[in-house]
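Peer 1: Here's my sequence, what's the structure:
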Amino acid sequence: MHRTWRAGRFLLAVSSLFAVLALAAVVWLGVDLHAFRRAAGQLQAETVPWTLERQRLGRNLEQLRLEGQRVLMASSPASRQDALFLVHVLSAQPGMADDPRTASLAAEVEGFLQRIGSPAAPADIQAWEALSSRLRLMADDLSVEGGKRMSHELAHLSNEIDEASYKLFFNLLLVAGFVVVFLRIVQRYLIRPLQRIQRVLSSLDARLPAPAFPPGPMAEIRAVEDAIVRFHATLRENDEVRLRLERLATTDGLTGLFNRHHFMGLAADEMARAARYGRPITVAIADLDHFKQINDTLGHAAGDHVLRTFAGLLGETLRQTDRVCRYGGEEFAFVFPETTPEEALQLAERLRARLLDNPLVLPDGRRLEVTFSMGLTDGSGCDLEESLARADLGLYEAKRSGRNRSVITQRPDLG
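Peer 2: Predicted structure coming up:
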């Protein structure tokens, strides 16, 4: 392990060699060195942990705001309850409760979200906008507070170094050799590491690799560098948590496909784009045939395996531009941009052929032939709900006609 020592002790040992010739200068410099040591210790013991706490509180407030938005936008009581639970977890964190401002605001937000009904009234939505703005502003304030304090402490350290340099220059005639050696030590072991720390802090990003510092002998600098590395690790952990929460909010936990809520937003955007540029688009709904019988005879674990396998086959067969979600139970909804119903029908038949050529193998080794029925319709010039309703009629017709087939439902205006 690389040996380190306290900056004050090292500088005192060097200055003692010149004590006889420049005792007064050494004492004068010792005052500044003591101030630097105190400032570095404060940076290590107080400023960095305090700044990390400000950053964490700011991210928690932003996450609280996002979860509050999920409560208002929840499409079902279950998703609303999940969002309320996350709001409660965030509000109850120890760091949140330690700060009176965040504790008060978090309690106010949690109480408000628990009081409002579903769906939210216009007055509740307006009140939430005000609370959301306060959450965002407080998160920004916390981040700014941490940055200002860190900048102030680093500036203070730089000032201490500058003052020591000026005094050393003033005493150059008395202790020329001491000044030269001392400045080289300060430059190599203090100024350069602090400049490196400042550059690292200005470009710190959770998406980049952890900063690497060369081993140095100064314990204070090493402590700050270690704190920065830990801070980066915390940023990365929080970023990973944010990504996991986003995945939970947009995907179906069983199949990995988009969930219904997220799909509806993506599909509506695709429909609007097709209408704006006059491009073809097809909407479809598919249903696994006799899925209830699979659950009843083979168990829900087998049913889940079928759903996951079918979802994987969808990912391998459909194009990257196609949108698909688990619409509910064994139903799946599709949007095929830049595709006519006839072209989408060819995609469906390709999927049907792959499903027939690759029977599903259950965990216990049994092979299971699974088929699906699909309804398709032209979605150009229509809204999403209307297109899904027509596709559902096509699905009903496919079921009524014997299953394992796809049926195109024509729009009324096309005959």
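Peer 1: only C-alpha atoms for contact and neighbour calcs from this point on.
Peer 2: OK.
Peer 1: would Phe336 count as being in a strand?
Peer 2: Yes - Phe336: assigned to a strand according to DSSP: H, G, I helix; E, B strand; the rest coil.
Peer 1: What is the neighbour count of Arg326?
Peer 2: Neighbours of Arg326 under the rule other CA atoms under 10 Å: 24.
Peer 1: how about this one, so we can line them up?
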Amino acid sequence: MNVAGGTRAAVRRALAALAGVVLAAAALAGCGSQQGAAGPRFDLSLNPSPVWQPVGIRLLALPPGQQVTIRASLRPGGLWSSQAVYAVPADGVVDLARDAPLEAPFTGADGMGLFWTMRSSTGEAATSDVTWGGASFSVDLQATVAGRLVAETRVQRTGLSVAAPSRAVFDDGITGDYFEPTSAAEGVRPGVIVFDGTDPGEPTGVLVSATLAALGFPTLDLSTYGSAGAVDPLRSLPAERFLSALSWLRGRPGVDDQRIFTFGTSRGAQLALWAASAYPGTVYGAIAPGGTTGLICPSPVPSPAVTVGGDWVPCTTGTHDPAPAAVLDLQRIPGPVVLGCAGRDEELANGCAWLDAAARKRPAREGDAYLTAPDATHLFYLPPYTPLLLPPAPAAQPTERAREALWADILTALTAPSSVPGH
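Peer 2: Sure, this is the predicted structure:
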């Protein structure tokens, strides 16, 4: 999320407070009358499961030819729920990832559809990334046939605060939060610098950084414009601040100093691309969805987007013209580039034109991913599987689909074999 001053500190405290919360695995319940393993029952692929990954859900031993209603509910301060109706096939097994529902707030087979379509009984929007990412929570599943409860279970979702604890960084002229994976992966891993504080009011840095660390990648959530996330009135990034962050991250244990990625979304996307193209000897790849592929001067008063030694780096005035000359020199980036755009982006209406201009300048190489999501909205770059800041229907499902596809592309880029010679 985009954290400034006290907000950043409050979120960090909230995540720390949640760090010890790991829900114990729930025993899978049988049918409502406790008939045991012989009767209808839920089968989960993993329980507890991490909030940043899908969980497989099946219903077994159902009466063939009937319809079953599956309801999901949880209570993080209020009742949230979703439900879908399925036809029971001849084998008596309903697999949420395989079977399309007869009635549901989503279309087609979707193993996590009951999770990201959850809505509050009071109409409250899902806006808290602590609730829907940092915290562990449990989802109750109930199955009914002809109005009778036949099976129930509890799906426990482990929050990011457990797998990706953070610590504040005030060192070498930089301010931010460092998320170090707790997984016992062997060898060094790519490190990521996330540009935070670039777009007030939208969650970017903390949620993205925690998710990256949970996936196994050491991540520095850099306060882009200064101490404690305070936004510089000119919204200019001194290159020296980024270079200090780069040096700091490369020195962390377990970080592959030959494979550092920059990560920026929305207004931070251009900074991620600029940093990777400006320092190809020390930055390996860039992940930059939801923004321009050229450096845009902040407005309404023209000022530099980036300075080097106090001097302006050339930038374009306005986002209206994604001409080739305005696109950054992405060919210089040695490793993978992940770009994405939303066709219904309410913040950057021509985002896909900027992506197309970049693709003409740097045709996709092996490892690159250029995702176009025609019906998605601006926040398609948030992690999937929860209702966090999803738009209303009909844009919710394509935005969720774009989130799933984008994060699969991100993971592919970060786990791809290095293209650095001899490395």
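Peer 1: And the TM-score between these chains?
Peer 2: Overlay of the two chains. TM-score (TM-score structural alignment, normalised by the length of the first structure): 0.24; 168 aligned residues with a CA RMSD of 7.1 Å.
Peer 1: what's the helix or strand harbouring Val162 of the second structure packed up against?
Peer 2: Assigned by DSSP states H and E, Val162 of the second structure belongs to helix 160-163. Applying 3 or more CA pairs under 8 Å, 6 or more residues apart in numbering; DSSP states H and E, we find helix 160-163 of the second structure packed against helix 6-18, helix 205-214.
Peer 1: what about Ala24 of the first structure, is that helix, strand or coil?
Peer 2: Assignment for Ala24 of the first structure (three-state DSSP): helix.
Peer 1: neighbours of it, just the number please.
Peer 2: 11.
Peer 1: Pull up the gap between it and Ile185 of the first structure, please.
Peer 2: 21 Å (CA to CA, to the nearest Å).
Peer 1: what do you get for Gln346 of the first structure?
Peer 2: Distance of Gln346 of the first structure to Ile185 of the first structure, computed by CA to CA: 75 Å.
Peer 1: what do you get for Gly177 of the first structure?
Peer 2: To Ile185 of the first structure, Gly177 of the first structure is 12 Å away according to CA to CA.
Peer 1: quick one: which of those two has more around it?
Peer 2: Ile185 (14 against 11).
Peer 1: host element of that one?
Peer 2: Short version, using DSSP H and E: Ile185 of the first structure is in helix 176-186.
Peer 1: What of Glu397 of the first structure?
Peer 2: Using DSSP H and E, Glu397 of the first structure maps to helix 384-400.
Peer 1: again, but for His34 of the first structure
Peer 2: Per DSSP H and E: His34 of the first structure is located in helix 23-42.
Peer 1: Touching that helix from outside, list them.
Peer 2: 7-8, 12, 15-16, 18-19, 153, 156-157, 160-161, 163-164, 167-168, 171, 220-221 (CA atoms under 8 Å, 6 or more residues apart in numbering).
Peer 1: Please narrow the residues you listed to those residing in helices.
Peer 2: Residues of the contacts of helix 23-42 of the first structure located in helices (DSSP state H): 7-8, 12, 15-16, 153, 156-157, 160-161, 163-164, 167-168, 220-221.
Peer 1: Show me which pair in those residues is furthest apart.
Peer 2: Greatest spatial distance in these: Ser16 and Glu153, 29.0 Å, computed using CA to CA.
Peer 1: Looking at these two, which is more packed in?
Peer 2: In terms of neighbours (other CA under 10 Å), Glu153 is the more surrounded of Ser16 of the first structure and Glu153; the figures are 17 against 13.
Peer 1: ok, so what distance separates that one from Gly146 of the first structure?
Peer 2: As judged by CA to CA, Glu153 of the first structure and Gly146 of the first structure stand 11 Å apart.
Peer 1: Now for those two: what residues contact both?
Peer 2: With CA under 8 Å, 6+ apart, Glu153 of the first structure and Gly146 have no common neighbours.
Peer 1: hmm, back to that, out of the helices and strands packed on helix 160-163 of the second structure, deepest packed?
Peer 2: Of all those, helix 205-214 has the most neighbours on average by mean count of other CA atoms under 10 Å, namely a mean of 27.
Peer 1: Point out the other helices and strands that the helix or strand following that helix packs with.
Peer 2: Past helix 205-214 of the second structure, further along toward the C-terminus, the next helix or strand under DSSP H and E is strand 219-223. If you count contacts as 3+ CA pairs under 8 Å, 6+ apart, strand 219-223 of the second structure packs onto strand 174-179, strand 189-196, helix 205-214, helix 239-250.
Peer 1: Would you mind saying which of those lies nearest Trp407 of the second structure?
Peer 2: Among those, helix 205-214 sits nearest to Trp407 of the second structure (CA to CA), with 9.7 Å.
Peer 1: the inter-axis angle of that closest one versus strand 189-196?
Peer 2: Orientation check (axes from the mean of the first three to the mean of the last three CA atoms, to 10 degrees): helix 205-214 of the second structure against strand 189-196 gives 170 degrees.
Peer 1: hmm, back to that, of the helices and strands packed on helix 160-163 of the second structure, which is nearest Thr262 of the second structure?
Peer 2: Going by CA to CA, the one of these nearest Thr262 of the second structure is helix 205-214, 11.3 Å.
Peer 1: Output the contacting helices and strands for the closest one.
Peer 2: Packing partners of helix 205-214 of the second structure (3+ CA pairs under 8 Å, 6+ apart): helix 160-163, strand 174-179, strand 189-196, strand 219-223.
Peer 1: give me that answer again for 10 Å
Peer 2: If contacts are counted by 3 or more CA pairs under 10 Å, 6 or more residues apart in numbering; DSSP states H and E, helix 205-214 of the second structure sits against helix 6-18, helix 160-163, strand 166-171, strand 174-179, strand 189-196, strand 219-223, strand 255-263, helix 396-415.
Peer 1: What segments of the first structure are strands?
Peer 2: For the first structure, applying DSSP state E gives strands covering 281-288, 323-328, 331-337, 360-361, 367-368, 372-378, 406-409.
Peer 1: max-length strand in the second structure?
Peer 2: Ranked by number of residues, the top strand in the second structure under DSSP E is strand 148-158.
Peer 1: ok, Asp311 of the second structure - how many residues close by?
Peer 2: 11.
Peer 1: ok, now Phe170 of the second structure?
Peer 2: There are 12 residues near Phe170 of the second structure, going by other CA under 10 Å.
Peer 1: which residue packs closest to Phe137 of the second structure, ignoring adjacent ones?
Peer 2: Leaving aside its chain neighbours, Phe137 of the second structure sits nearest to Arg157 (5.4 Å; criterion: CA to CA, 6 or more residues apart in numbering).
Peer 1: From the structure, what's the count of residues near that neighbour?
Peer 2: Around Arg157 of the second structure there are 25 residues (other CA under 10 Å).
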